[in-house]
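Colleague: structural data only, the sequence is not supplied:
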């Protein structure tokens, strides 16, 4: 199974990005969360990051915005904010191999299970594991997923 569920945008100022995209597309936002992780880039270099990120409410298609982190794979891409398309997959390991076979090597990876691959034309994709619960995004899971339901939004 693979279903597009979000687009990821790296913005230079998260609050401003939320205001601008909210006004442009009539979006409201989930609370901003901080994801602390070590990610490995396509050259094997490790980056310890604190990523400030939010997703739009509603859906099932969502917009993901994060504060761009210069010098890391989460920097604003050359030429604009667009970073990747995220889609659901039933078998994350098999999908990683399928992407490699199609000429989409890892662009970044992190535990648990974050992978963004980059292919021709600098297109970046994020296969998202349907077997991994992300409670604050439950409303964005496909209806036949065991994790689909009411999101448990952080209260920070």
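Modeller: Looks like it came in fine. The model shown is predicted, which means the values in this text are computed figures rather than measured ones. Numbers count the residues shown, from 1 in each chain.
Colleague: switch to C-alpha atoms for all contacts and neighbour counts from now on
Modeller: OK.
Colleague: could you pull out the strands for this structure?
Modeller: Taking DSSP state E as the criterion, the chain contains strands spanning 4-11, 33-41, 46-55, 62-67, 82-89, 106-110, 114-118, 124-129.
Colleague: mean neighbour count and distance to residue 141 added to the ones you listed, as TSV?
Modeller: Conversion of the strands of the chain to TSV gives the following (neighbours: other C-alpha atoms under 10 Å; distance: least, C-alpha to C-alpha, whole Å):
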stretch	mean neighbour count	distance to residue 141
strand 4-11	21	8
strand 33-41	16	19
strand 46-55	17	13
strand 62-67	23	11
strand 82-89	21	8
strand 106-110	20	21
strand 114-118	21	16
strand 124-129	23	10
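Colleague: structure two is appended below for comparative analysis:
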């Protein structure tokens, strides 16, 4: 069953074993610069699709400006973001108005929740990674305050473009 992705393309996520080396190599390859990395410990706790805790991130950064939006993630061992490679495509992300509803829609088409923000109700909130055999991993992320998010990531100039303007 095909499903139309429910949001606006946000970024591509690339996992790395060495964030500093990846900032240099991916930046040079794609002609982009990156924001200062932030400590993954600042992120909320994560849970697998069944609600059980899962390891998180070491460090994260996002590209600054264009020509494309990239997120670099260095994961802790055992996390969905852990790799032994300098740069490996991890996910394609979309901003959606309602992460929970959009996730449920994708689950009805055979997608599984891999990781989301840990919460007492064990429902996808904030963001969710969804997987389906034979498909790319998809991230749905909260786009309810898109202008603020874009400005914080240094992507503010794309707000009009992202909305089809």
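Modeller: Cool, the structure landed. Given the structure is predicted, the values throughout are model-derived calculations rather than measurements.
Colleague: make TSV out of the strands of structure 1 and add distance to residue 76 of structure 1.
Modeller: Below are the strands of structure 1 laid out as TSV (distance: least, C-alpha to C-alpha, whole Å):
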stretch	distance to residue 76 of structure 1
strand 4-11	5
strand 33-41	15
strand 46-55	13
strand 62-67	9
strand 82-89	7
strand 106-110	14
strand 114-118	15
strand 124-129	13
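Colleague: what residues does the helix of greatest length in structure 1 touch?
Modeller: Selection of the longest helix in structure 1 by residue count, based on DSSP state H, yields helix 14-25. When contacts are taken as C-alpha atoms under 8 Å, 6 or more residues apart in numbering, the neighbours of helix 14-25 of structure 1 outside the stretch itself are 11, 27, 28, 29, 52, 53, 65, 66, 67.
Colleague: switch the cut-off to 7 Å
Modeller: 11, 27, 28, 66, 67 (C-alpha atoms under 7 Å, 6 or more residues apart in numbering).
Colleague: need the residues you listed in JSON lines with distance to residue 109 of structure 1, can you?
Modeller: Conversion of these to JSON lines gives the following (distance: C-alpha to C-alpha, whole Å):
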{"residue": "11", "distance to residue 109 of structure 1": "20"}
{"residue": "27", "distance to residue 109 of structure 1": "29"}
{"residue": "28", "distance to residue 109 of structure 1": "29"}
{"residue": "66", "distance to residue 109 of structure 1": "17"}
{"residue": "67", "distance to residue 109 of structure 1": "18"}
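Colleague: nearest to residue 99 of structure 1 among those residues?
Modeller: residue 66 (24.5 Å; C-alpha to C-alpha).
Colleague: what lines up with that closest one in structure 2?
Modeller: In structure 2, the residue equivalent to residue 66 of structure 1 is residue 73, according to TM-score structural alignment.
Colleague: who's in contact with that match?
Modeller: 14, 15, 16, 59, 60, 61, 81.
Colleague: looking at structure 2, name the residue matched to residue 12 of structure 1.
Modeller: By TM-score structural alignment, residue 12 of structure 1 lines up with residue 17.
Colleague: look up how far residue 87 of structure 2 lies from that match.
Modeller: 8 Å (C-alpha to C-alpha, to the nearest Å).
Colleague: may I ask you to confirm that residue 59 of structure 1 is in contact with residue 140?
Modeller: Yes: counting by C-alpha atoms under 7 Å, residue 59 of structure 1 does reach residue 140; the two are 6.3 Å apart.
Colleague: okay, those two: which has more neighbours?
Modeller: The residue with the greater number of neighbours, taking residue 59 of structure 1 and residue 140 and applying other C-alpha atoms under 10 Å, is residue 140; the counts read 23 against 12.
Colleague: find the nearest non-adjacent residue to the more buried one, please.
Modeller: Nearest non-adjacent residue to residue 140 of structure 1, counting by C-alpha to C-alpha, 6 or more residues apart in numbering: residue 60, 4.8 Å away.
Colleague: quick check, the one you found in contact with residue 5.
Modeller: Yes: checked against C-alpha under 7 Å, the pair residue 60 of structure 1 and residue 5 is within contact range at 6.2 Å.
Colleague: quick one, what contacts the nearest residue to residue 4 of structure 1 once chain neighbours are set aside?
Modeller: Of all residues not flanking residue 4 of structure 1 in the chain, residue 87 sits nearest, at 4.0 Å (C-alpha to C-alpha, 6+ apart). Contacts for residue 87 of structure 1 (C-alpha under 7 Å, 6+ apart) come out as 2, 3, 4, 5, 6, 126, 127, 128.
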